[in-house]
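Colleague: mind looking at a prediction? Sequence and model below.
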Amino acid sequence: MTLLDLTPRATVTDRLATLPVVIIGAGPIGLAAAANLVERGLDFVVLEAGAEAAAGIRLWGHTRLFSPWKHLIDPASRRLLEAEGRWVPPADEDRAPTGQELVDEYLAQLAELDALRSHVRYGARVVAVTREGMDRTRTAGRAQTPFLVRVQVEDGRIEELTGRAVIDASGTYTTPNPLSSSGLDPIGQAEVADLVIHALPDVLGADRSRFVGRHTTVVGAGHSAANTLIGLAELAETAAGTRVTWLIRNASAARVSSSPEDELADRARLGSRVDQLVQAGTIRKIDSFEISAVSRQGKKVRLAGSRNGEPAAHDTDLVVNATGFRPDLAMLREVRLQLDDIVEAPMRLAPLIDPNLHSCGTVAPHGFDELRHPEPGFFLVGMKSYGRAPTFLLATGYEQVRSVVAWLDGDMRSAGRVQLTLPATGVCSTDAGGESSCCS
């Protein structure tokens, strides 16, 4: 598919230039995009489905991130906060905060800055994005036609607004991968929906009573699974009858790193701790289990499928679905996207983040050029830009939106000069049109 003209701001129609940039999502990446727009004097509106900034992070706020503070604060956002004069930066920037600390000590304060607060609309869920008066089949004049964003507000009413560009930073946390290995919901999913829990429940806090004295099976092989397994194991030490099973589809959980060479020390400790708990028998591990169906067995749920090619079944009281996440693309049906067939990331970005080849720290720096689509002025950023790949770090998203906003401002020199410092790989840098490189 041939990309349409990507004419920057300086040459678009007068009307288009007067419209705001529409940002979907007031999480860390959406707010970082807003901060960059503030610095460049460009108008914008942020549409957030939740009632507060970083609503998605608040859902798993009890969980500690494995990145330290120094990798979690966007440079443009830091400058705005420091200029305001009341923000107190984290005392130890080498410490990894919890999600709630990230919100309280950084994101909530950023969203309340005068330069951002009046531009953020809460309780505004985006349900569709298109071009004004155009479906995806119409081409003539498309690049000069405003985006039309349809929004459902808190009382259920539908509103529409127009924008010169759209930055979709809505994330993926609310759209988990299914339990089934086929990528589809397992047969019988609706029957047991009340016994299947979203990733990263607050096992030792608000959700504790749900798990005490019960057998919980965690499905998934990543760091979300590891966090939940450790919490359940701690609960099992004090709450009689509490049992923990870890079920994965592969022969090993390669994504739960325990390498001493991992510069994200908290991530390495996660893997080591899970290994110890499995070896001690606190966590029972079942590998090579492919789920195809689920059913209710009295008060329990049965996971049915195959293990090593033979029929298999596993009964448990509760299931935590920690199988990862995928982007919600339904609202983008009328947008011309160019996505990789495998990970559902922008076509140019996909080879850089392929989880079969890359970890979080080996992703090459990238910006507007790798993120663009055949729809001029539309960008997927942050976790949503990674599609189904689990290798995203906030620092990567911050550099994405810095580059995208520079492009929207017609600053091609800054947009193409992409530089990123990631743990385990040192400094990575690239210029648009050149070869990318990473120095370890």
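Modeller: Received the coordinates, thanks.
Colleague: from here on, just use CA atoms for contacts and neighbour counts.
Modeller: Fine.
Colleague: got the contact list for Glu370?
Modeller: 346-349 (C-alpha atoms under 8 Å, 6 or more residues apart in numbering).
Colleague: just the closest of those residues to Ile158, please.
Modeller: Pro346 (29.2 Å; C-alpha to C-alpha).
Colleague: now do the contacts for that closest one.
Modeller: 337-340, 370-373, 380, 385-386.
Colleague: again, but for Ser224
Modeller: Per C-alpha under 8 Å, 6+ apart, neighbours of Ser224: 199-200, 322, 324.
Colleague: which stretches of this structure form helices?
Modeller: With helices called from DSSP state H, the chain shows them at 14-18, 28-39, 55-59, 75-84, 99-102, 108-111, 114-117, 208-211, 223-238, 265-280, 350-353, 368-371, 394-408, 412-416.
Colleague: putting a second one here so we can go through both:
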Amino acid sequence: MNELPVVVVGAGPVGLAAAAHVLERGLQPLVLEAGFEAGAAVREWNHVRLFSPWAELVDPAAVRLLAQHGWQAPDPVRYPTGSDWAREYLQPLAVALGERVRFGARVVGVARRGRDRVVDTGRGSEPLTVHVATVEGEERITAQAVIDASGTWGSPNPLGGDGLPAVGERAASDRVAYRVPDLNAPQQRDRYAGTRIAIAGSGHSALTALVAFAGLAEKHPGTEVVWLLRRGTAGVFGGGEADQLPARGALGQRAAQAAEAGYVRTMTGFRTAAVHEDGDGRLVLTSFEGHKTEPVDEVVVLTGFRPDLSWLSEVRLELDPVLQAPTALAPLIDPNVHSCGTVYPHGAKELAQPESGVFLVGMKSYGRAPTFLAMTGYEQARSVVAAIAGDTEAAERVELTLPETGVCGGAGLFDGPDDDQGGGCCSAPQQQFVELVAPPVGKR
């Protein structure tokens, strides 16, 4: 079975890092990516700058592999955009891995060969099978292990305050966006300029959007923002100068300045129940308590993401019923208690599933918890691959020290992460990683 590949799902930062570790261990990685280029999800927020510098955004095994191909490392203290990260690191890494990365290959199922999840007999001796859909059709790949690094980008949380789409949300889909708009793009800028926009969410993606729209309002009179918070405003602007990720602290300060300057009107305690058109064709949002917004033209929903577990239905998983994260990991990442800087480094032990050889890593491993750093994912990948290779000592060893935020340490310090549900100051981007930061107001 050791001659079979280790299948990695997703060619994002953590997936490609896992593949580099697999290769370094003398095993054969096979990365299956639904998109058609490395970092496909990262490229969708290419206009946003990260909170972390280059030094904290590259994996050690990946760097060693890239060095063999003449890669020149970026300035370690520079803060890249999503586009920079994909172009200068992820794409060269995928090239270095060569044919071990397959694009346009969407994983639609994982199972134990010849066994559904109910069957015990012979389960331990059978390899895993990965079902893949491509433009040529479907195929089945046999694997010794599967590392799911597919992330959560494709499954944004809805506008509805109960976790389900608000009544009328789907019908208004042409005017509801679930990503931070790129206002440098003419089409996006023209869509929002001079309109009234409702922003739902209190995490750093929402702050990024507030700053961007405030800059738009400076140049385009008539642009208005209504900020919908499910709880209060206390703490939503972050730790400022006390934050050990300075760029993240600066984002909160700029968002607070935008709000104080009058570009943003805030509605607190607003949990959306329904969306409907008024007589003029504009949208009105109604809360579960019956409160209504003034008519708006556009809605930007930045309430976090959730994992897509549908294609893992035939393997045996043990997930926390609240966070949908591995049960051993969930207490360590509960956003009501922890920030990304207070999460204890973890690896294969916490990520292992009842289905031998199956691991969830990266944002997927955090389920609905938003407090994630790239460095955490790289450490997960290192430990998980060591376990697959049979190196128990390395799998259990901790090789990561995270920067503390300087502002978090327990529940109640923050009004809520990206989905407005509890503590957690590292819930920055809702953009696959927590390092996103917006440009200064009026300076694009």
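Modeller: Looks like it arrived, so ask away. Computed from a prediction, not measured in an experiment: that's the story for all the values here.
Colleague: related to what we said a few turns ago, who wins for proximity to Leu422 of structure 1 among the helices of structure 1?
Modeller: In terms of C-alpha to C-alpha, the element of the helices of structure 1 nearest to Leu422 of structure 1 is helix 394-408, at 7.4 Å.
Colleague: ok, average deviation of the closest one from structure 2?
Modeller: The superposed helix 394-408 of structure 1 is, by mean C-alpha distance after the TM-score superposition for structure 1, a mean 0.3 Å from where its aligned residues fall in structure 2.
Colleague: what range in structure 2 matches that helix?
Modeller: Structural correspondence for helix 394-408 of structure 1: residues 374-388 of structure 2, per TM-score structural alignment.
Colleague: how far is that stretch from where the chain is centred?
Modeller: Averaged C-alpha coordinates place stretch 374-388 of structure 2 at 17 Å from its chain's average position (C-alpha atoms, centre = their mean, to the nearest Å).
Colleague: excluding its own residues, what touches it? List them.
Modeller: Residues outside stretch 374-388 of structure 2 that contact it (C-alpha under 8 Å, 6+ apart): 13-15, 17-18, 21-22, 25, 56-59, 145, 345-348, 351, 357, 359, 361-363, 392, 394-397, 399-400, 402, 433-434.
Colleague: put the buried members of the residues you listed into a PyMOL selection.
Modeller: Typed into PyMOL, the next command selects the buried ones out of the contacts of stretch 374-388 of structure 2 (criterion: 16 or more other C-alpha atoms under 10 Å):
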select buried, resi 13+14+15+17+18+21+22+56+57+58+59+145+345+346+347+348+351+357+359+361+362+363+394+395+396+433+434
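Colleague: pull the number of nearby residues for whatever residue of structure 2 lines up with Val244 of structure 1.
Modeller: With TM-score structural alignment as the criterion, the equivalent of Val244 of structure 1 in structure 2 is Val225. Val225 of structure 2: 25 surrounding residues under other C-alpha atoms under 10 Å.
Colleague: kindly report the same for Val322 of structure 2.
Modeller: Val322 of structure 2: 12 neighbours (other C-alpha under 10 Å).
Colleague: what's near enough to touch it?
Modeller: Taking C-alpha under 8 Å, 6+ apart, one finds nothing in contact with Val322 of structure 2.
Colleague: would you agree Arg112 of structure 2 is in contact with Ser125?
Modeller: No. Between Arg112 of structure 2 and Ser125 there is no contact under C-alpha atoms under 8 Å: 9.5 Å.
Colleague: and the two? Which one has more around it.
Modeller: Arg112 (24 against 10).
Colleague: take the helices of structure 1 and lay them out in TSV including distance to Ser306 of structure 1.
Modeller: Below are the helices of structure 1 laid out as TSV (distance: least, C-alpha to C-alpha, whole Å):
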stretch	distance to Ser306 of structure 1
helix 14-18	55
helix 28-39	40
helix 55-59	33
helix 75-84	48
helix 99-102	36
helix 108-111	46
helix 114-117	52
helix 208-211	27
helix 223-238	21
helix 265-280	22
helix 350-353	30
helix 368-371	39
helix 394-408	37
helix 412-416	49
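Colleague: among the ones you listed, which is nearest Pro178 of structure 1?
Modeller: Checking the helices of structure 1 against Pro178 of structure 1 by C-alpha to C-alpha gives helix 223-238 as the closest, at 14.3 Å.
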